[in-house]
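K.L.:
This is the structure alone, sequence omitted:
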């Protein structure tokens, strides 16, 4: 069974998992790779157990939001005592649990169904949020341990300057797009949007530029240093301000984005284990979006602001 991430002896296994992210979120644990989000972009509606253990706690928390989109006023925190390391707790959020406290779970066992939490932004897709903690921090916002992604292999592909997408779906909050094959970079089994970083090429993982920070996944031995520029489409979009086990942390620049004249708040770039590399384009409020399914569109940059 494939392992997609780990923290010490605790492993997170791939089970109906095609899209995930360490950095595409405004919340603190995502600022240093202390949480992983597992996305439901292919309409999967049941979240399977990704790490074996025993349910030791379930708590309902308020998640009311003033943001104008349909959402649940409550969220759920589910705690799993790891079978691989009983001294650690796997904390799951944004999943309404089917399971009960005391139950033992194997990988693949249904845990619950995803819900649209009030903690989300309007453009946020359904996902499960996982953190690994010591018991003292299980119900606290901080104290998440760094998560290492299982990324092996060399980089395949180039960080191209002409970035093209194929439109998959359009709704009121975002445009779901597939990154065209020639724009895709592969690192082991992981695929995504390629960037130049220092003397290397990596895969972008972030909400750019709206979350102001993000990450880049790198091959072992990549030549990257603190302060190195990160370039997307030939434009500097950020600089390296730290490192994780298999990547770099990045502070993002303020860059204006457009797609075929549609002004964007930003793009959501995450990591794919699928042949398809799906991403999201987030239009600015009030923008008229008339893209059609299957249409090829181009990402444009404007560092001086919108025209």
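P.N.:
The structure has been received and is ready for your questions. Keep in mind that this is a model prediction, so the values were computed, not measured.

K.L.:
Could you use CA atoms for every contact and neighbour count after this?
P.N.:
OK.

K.L.:
what's around the closest residue to residue 65 other than its chain neighbours, how many residues?
P.N.:
Once flanking residues are discounted, residue 65 sits nearest to residue 118: 5.0 Å by CA to CA, 6 or more residues apart in numbering. For residue 118, the count of nearby residues is 22 (other CA atoms under 10 Å).

K.L.:
From residue 255, how far off is residue 118?
P.N.:
From residue 118 across to residue 255, the span is 28 Å (CA to CA, to the nearest Å).

K.L.:
cool, and residue 231?
P.N.:
From residue 231 across to residue 255, the span is 12 Å (CA to CA).

K.L.:
Need the overlap of contacts for these two.
P.N.:
Here residue 231 and residue 255 share the contacting residues residue 237, scored by CA atoms under 8 Å, 6 or more residues apart in numbering.

K.L.:
picking up where we left off before, now do the residue nearest to residue 65 against residue 134, distance only.
P.N.:
26 Å.

K.L.:
now residue 33
P.N.:
16 Å.

K.L.:
Give me the spatial nearest neighbour of residue 298, chain neighbours excluded.
P.N.:
residue 164 (4.6 Å).

K.L.:
Tell me who's in contact with the one you found.
P.N.:
Applying CA under 8 Å, 6+ apart to residue 164 gives the contacts 179, 180, 183, 296, 297, 298, 299.

K.L.:
Give me the contacts around stretch 148-159.
P.N.:
With contact meaning CA under 8 Å, 6+ apart, stretch 148-159 is reached by 3-7, 33, 182-190, 193-196, 201-202, 219-220, 232-233, 244-246.

K.L.:
second one coming, line it up with the first:
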């Protein structure tokens, strides 16, 4: 387990350990960090070991190549993705230094904002493989936000909408959608294979969204049930879940080809299949 300290997380407006379909995030073995601007800032200090361009899945909204930056932190090798490097092997970087511009990668969906992907390997492990990173822990308390499933569309993109609820009562502290008493839900519900909770639970526990059960958490991992998320009664792809400290927190609905517009009132519900 590698812990990302509060001082590092404070440089980003949001983070997610489980909101990804790719092996690198299995069991919370990576964290996606969302800066305020498109400048990809380093979440670690150390020496750049290598940079490498990799072909990304072809998507109409994405660049053809993604990038891997490897940084020796002294204890581990950090793997950083989705940043076009302005650094090279041998460069020394500090936490917060600019590594380059973030890119829109085919490795994440069109509803996902640009972000810095961070994972860690033991020094003797192969750092180029997608799978095999160490579990990541975040050293911050997270506040569960209760939600009744309703809200007004604040932002509408081609493949998603963001509601104005639940409201973040204390911007600057970390909060996420409540899954159970004292627990925050993370991940893509149910469109990614699994999700997660913060903090970890000692025993298998049902987790819910807006009062509707969506799955079961065991430790940090969540197994989604056979559920369909609906918005105003119509099936949508799901909910994009994360932890945030910015005032613009709100439920993010993944719904390609939607016809919602800013100002529309929405009620979200979950139906068991």
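P.N.:
Looks like it came in fine. A quick note: this is a predicted structure, and the numbers were derived from the prediction, not measured.

K.L.:
follow-up on the earlier one: just the buried residues of the contacts of residue 164 of the first structure.
P.N.:
For the contacts of residue 164 of the first structure, a burial check counting by 16 or more other CA atoms under 10 Å picks out 179, 180, 183, 296, 297, 299.

K.L.:
OK, contacts around whichever residue in the second structure pairs up with the second one?
P.N.:
Correspondence of residue 180 of the first structure to the second structure, assessed by TM-score structural alignment: residue 166. For residue 166 of the second structure, the contact set (CA under 8 Å, 6+ apart) comprises 145, 146, 147, 151, 177, 249, 250, 251.

K.L.:
repeat for residue 280 of the first structure
P.N.:
Counted by CA under 8 Å, 6+ apart, residue 280 of the first structure has contacts 174, 175, 176, 177, 267, 268, 269.

K.L.:
Please report how far the residue mapped onto residue 113 of the first structure from the second structure lies from residue 33 of the second structure.
P.N.:
In the second structure, the residue matched to residue 113 of the first structure (TM-score structural alignment) is residue 101. As defined by CA to CA, residue 101 of the second structure lies at a distance of 14 Å from residue 33 of the second structure.

K.L.:
more crowded one of these two?
P.N.:
residue 33 (24 against 18).

K.L.:
Residue in the first structure paired with the more buried one?
P.N.:
Per TM-score structural alignment, residue 33 of the second structure is aligned with residue 38.

K.L.:
Same check on residue 216 of the second structure?
P.N.:
Residue pairing (TM-score structural alignment): residue 216 of the second structure is matched to residue 239 of the first structure.

K.L.:
Excluding residues flanking it in the chain, which one is nearest its match?
P.N.:
Closest to residue 239 of the first structure by CA to CA, 6+ apart is residue 229, at 4.6 Å.

K.L.:
residues contacting residue 122 of the second structure?
P.N.:
When contacts are counted by CA under 8 Å, 6+ apart, residue 122 of the second structure touches 75, 76, 77, 134.

K.L.:
Quick check: the aligned residue for it in the first structure?
P.N.:
In the first structure, residue 122 of the second structure lands on residue 134 (TM-score structural alignment).

K.L.:
tell me the helices in the second structure, going along the chain?
P.N.:
Shown for the second structure, the helices assigned by DSSP state H span residues 6-9.

K.L.:
isn't residue 161 of the second structure right next to residue 255, touching?
P.N.:
Yes: using CA atoms under 8 Å, residue 161 of the second structure makes contact with residue 255 at a distance of 7.3 Å.

K.L.:
Could you check which of the two is surrounded by more residues?
P.N.:
Using other CA under 10 Å as the criterion, residue 161 of the second structure and residue 255 rank with residue 161 on top: 25 against 22.

K.L.:
separation between the more buried one and residue 125 of the second structure?
P.N.:
Taken as CA to CA, the span from residue 161 of the second structure to residue 125 of the second structure is 40 Å.

K.L.:
and if you look at residue 134 of the second structure?
P.N.:
Residue 134 of the second structure is 10 Å from residue 125 of the second structure, by CA to CA.

K.L.:
Counting neighbours, go ahead and name the busier of those two.
P.N.:
Neighbours were tallied for residue 134 of the second structure and for residue 125 using other CA under 10 Å; the higher tally belongs to residue 134 (20 against 13).

K.L.:
What lines up with that one in the first structure?
P.N.:
For residue 134 of the second structure, the aligned residue in the first structure is residue 145 (criterion: TM-score structural alignment).

K.L.:
Also residue 156 of the second structure?
P.N.:
By TM-score structural alignment, residue 156 of the second structure lines up with residue 170.

K.L.:
Residue 188 of the second structure too?
P.N.:
So residue 188 of the second structure corresponds to residue 207, using TM-score structural alignment.

K.L.:
Please name the residues that touch the closest residue in space to its match that isn't next to it in sequence.
P.N.:
Using CA to CA, 6+ apart and skipping the chain neighbours, the partner closest in space to residue 207 of the first structure is residue 268 (4.5 Å). Contact analysis of residue 268 of the first structure by CA under 8 Å, 6+ apart lists 24, 205, 206, 207, 208, 279, 280, 281, 282.
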